[in-house]
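Enquirer: Just a sequence and a predicted model for now, questions to come.
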Amino acid sequence: MMLIRTLSILLLFVFCGCNSNSSKQNAAKTEFSFESIKGIRFIEIRRAFNNGIAFDEQGFQQEPEWIVEFQSDTTVKTYSPTRKKMIDFVVTHSHDAVYNFAKEWFRVKHLSKDSLVFQRLQVNGKEVATDIRSNVYMTFYAEDYITNKLKTTAEDLQKPRKQDSLFVKNHAEIANKNPLDSAYFFAARNPVVFTSNSKMITVEKISTVDKLLNRTASYNYLYPQYKVIISPAYKDFAYTISAVVDQNGNLFVYKFNADEDYKENRKKVLQGILDVYVSKLTTIKPGNTLDFTHSTLVVLNLIGKK
């Protein structure tokens, strides 16, 4: 009898232990069901880094542009800006609250009939990157919530916020005080504009978008490039340089290729080309971000034809 009682107690401990471990595992695994929001269209109204700001130190801006509508736990419709329509995607659950759809990885942070919050993740192989690429948060509001409860529009909610303006203002002021210091370069969301005032010169902005190299549309303002053709010029030449356009539209040589022995002379020649041709024959509108004008770096492909 004593033996039976002892065995019963041992079995009870084992059973409780198994239940305890099982409970801990289930608590650790957070899987969301999208059935509760099935058929509700959500519009992304805010995309920002984990500090709550939509801009990074380089000047890259996170922009809300997604529209999602879950059809079930395994399918979702997302809006394609390029194809101008909603497209069906499979929803794949990885682990915890991590999901994949529309060729992107997300961690679900919040889910309700009024709003969603996703953390966009950068996944390399099977590992989630721990850098800034995985620190992007996307907030969605339901169309009905925007229209009938908030009494506003998605376009109004998507506008930059006060913290964005303060961040940009600070970086613009620092960049303007140190225009030639690369530590303070800040890309202009609205890049420099060169307007020709003479038949001697043409300036064309070049798109650097390349899907194969994963260069998105943001490259056009992060690394703005221009093709400058001068004809007639004092001689035939072709130089690719980076230059700084300050807040007043002044143009300064920044970086170029040359042997060390000829570097000083080459810089004088290049600055001369900028002063005599580009600055005098074009109107230069400096770059700006959120209406704050600031110095910025540009790449110029200078072509002279005698």
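Expert: Cool, the structure landed. Numbering: from 1, shown residues only.
Enquirer: from here on, contacts and neighbour counts on C-alpha atoms
Expert: Will do.
Enquirer: Okay, the closest residue to residue 200 other than its chain neighbours and residue 277: tell me how far apart.
Expert: Distances taken as Cα to Cα, 6 or more residues apart in numbering place residue 231 nearest to residue 200, at 5.0 Å, with adjacent residues excluded. Residue 231 sits 10 Å away from residue 277 when distances are taken as Cα to Cα, to the nearest Å.
Enquirer: what residues do these two have in common as contacts?
Expert: By the contact definition Cα atoms under 8 Å, 6 or more residues apart in numbering, residue 231 and residue 277 are jointly contacted by residue 201.
Enquirer: adding another structure so you can compare the two:
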Amino acid sequence: MFLPKNFHLLLLLSATIVFAGCDYNNPRLRKNKKPISFSSVEGITFTEVSRKQKNGLSFNEQGYHLAPEWRLRFEPKDSVALYSPEKKQFVNFPLSRGIDSIFATSHSFFKMLHMSKDSMVLDMLQAKDDTLDRTNSAVRMTFYADNYIKNNLHATIDQARHVSHADSVFLKKLIGRANADIKNAFAAQQPVNFISKRPAMQVSFWHRTPKLYYNNYDYADNYMTPTFDITLSKAYKHFDYSLSVFVDAKGQITYRMPMVGFYGDDQAAANYVKISKFILDNYLKPNLTVVPGQTLGIPHTSIVTLHIHGRQPAFAQTVSANK
């Protein structure tokens, strides 16, 4: 992982600027001008079990999931250890503390709402320029201490992160709409899978690896925009086409739109769609086993991007060149 040499300094500077922009003369804040302290929970490992929007849901209508991913531990001397799945170890980040239970770490600002040795609840705050919005949090995060999960809940971390009843009801409604009309497709938590039936057709999924320092391990790209390279190694000629398709609950593929711009050239657009649709219908569909995308274990219509590459065998290229 890449970490700029001045990363800690930049974070502390940005936090100082934002904290300085807070209205310390606000009457509500006068009672608590002392920076928040984490001494009572230092050394305790907390795991995030829930991350919700203002409406209390973890999902939105596009299928995006505010997944609880963080594990953290407050350390002495103003630092926070965040777990890195990539490195499989905790990585220390600087901690900046402000008044009104506000703090900053890992290029994010938070307001602590509840803190005990068993659990924490905090709001992720939005910072714009030198102003911090302390009242309109977009995300609420709930953490349980690892010991609490094991000894009090008698559960695993995955069990503690179960989908709520409200989310289940919401998602089943979306699934019903998507299966009734493909135009209501939304991202599947378990994306579509394509399996080639022929050695001459290779399928590769674009797997994006999240980074702690850039997006705090947001895995959303892998299911929000599932993308595949499909290469036909014995094509009649070289070609490359990029298109978006619907895949319904039965694994049926429907052409959606090309994924390139034509800048007003209607004829070029029509030809592109005609040829790429022909390749999809006559080469891909008959030679692919399609596993539809699923959410809550229920198949539903979702959208997938395909980059189709035709590659002419070397022998055929030589014959063609000699004609």
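Expert: Nice, I can see it. For clarity, every value in this text was computed on a predicted model and none was experimentally measured.
Enquirer: Now check the residue nearest to residue 200 of the first structure against the second structure: what is it aligned to?
Expert: By TM-score structural alignment, residue 231 of the first structure lines up with residue 233 in the second structure.
Enquirer: Next, the contact list for its match, please.
Expert: 200-202, 310-313.
Enquirer: Over to residue 308 of the second structure?
Expert: By Cα under 8 Å, 6+ apart, the contact list for residue 308 of the second structure reads 229-232, 239-242.
Enquirer: now those residues: which count as buried?
Expert: By neighbour count, with 16 or more other Cα atoms under 10 Å, those hold 229-232, 241-242 as buried.
Enquirer: for the second structure, which residue is closest to the average position?
Expert: residue 220 (1.7 Å; Cα atoms, centre = their mean).
Enquirer: Check the mean deviation of the stretch of helix or strand residue 126 of the second structure belongs to from the first structure.
Expert: According to DSSP states H and E, residue 126 of the second structure maps onto strand 119-128. Taken over the aligned residues, the distance from strand 119-128 of the second structure to the first structure averages 1.8 Å (mean Cα distance after the TM-score superposition for the first structure).
Enquirer: which of the residues in that strand are buried?
Expert: 119-126.
Enquirer: Then stretch 169-179 of the second structure?
Expert: Neighbour-count burial for stretch 169-179 of the second structure flags 170-171, 174-175, 177-179 (criterion: 16+ other Cα under 10 Å).
Enquirer: Out of the contacts of residue 308 of the second structure, which sit inside strands?
Expert: In this view, the contacts of residue 308 of the second structure that belong to strands under DSSP state E are 229-232, 239-242.
Enquirer: Among those, find me the one that's closest to residue 196 of the second structure.
Expert: Using Cα to Cα, residue 230 comes nearest to residue 196 of the second structure of these, at 9.1 Å.
Enquirer: before we move on, the earlier item: of the contacts of residue 233 of the second structure, which ones are shared with the first structure?
Expert: Shared with the first structure under both residues aligned by TM-score structural alignment, their matches' Cα atoms under 8 Å, the contacts from these are 200-201, 310-312.
Enquirer: and of the residues you listed, the nearest to residue 89 of the second structure?
Expert: Closest to residue 89 of the second structure out of these is residue 201 (39.0 Å), distances taken as Cα to Cα.
Enquirer: ranges for the helices of the stretch 101-250 of the second structure?
Expert: Using DSSP state H, counting those that start in this stretch, the helices of the stretch 101-250 of the second structure run over 146-151, 157-160, 165-180, 212-215, 220-224.
Enquirer: how about those helices, which one is nearest residue 298 of the second structure?
Expert: When those are compared by Cα to Cα, helix 165-180 sits nearest residue 298 of the second structure, at 7.8 Å.
Enquirer: so which of the ones in strands among the contacts of residue 308 of the second structure comes closest to residue 10 of the second structure?
Expert: Ranked by distance to residue 10 of the second structure (Cα to Cα), these are led by residue 229 at 38.9 Å.
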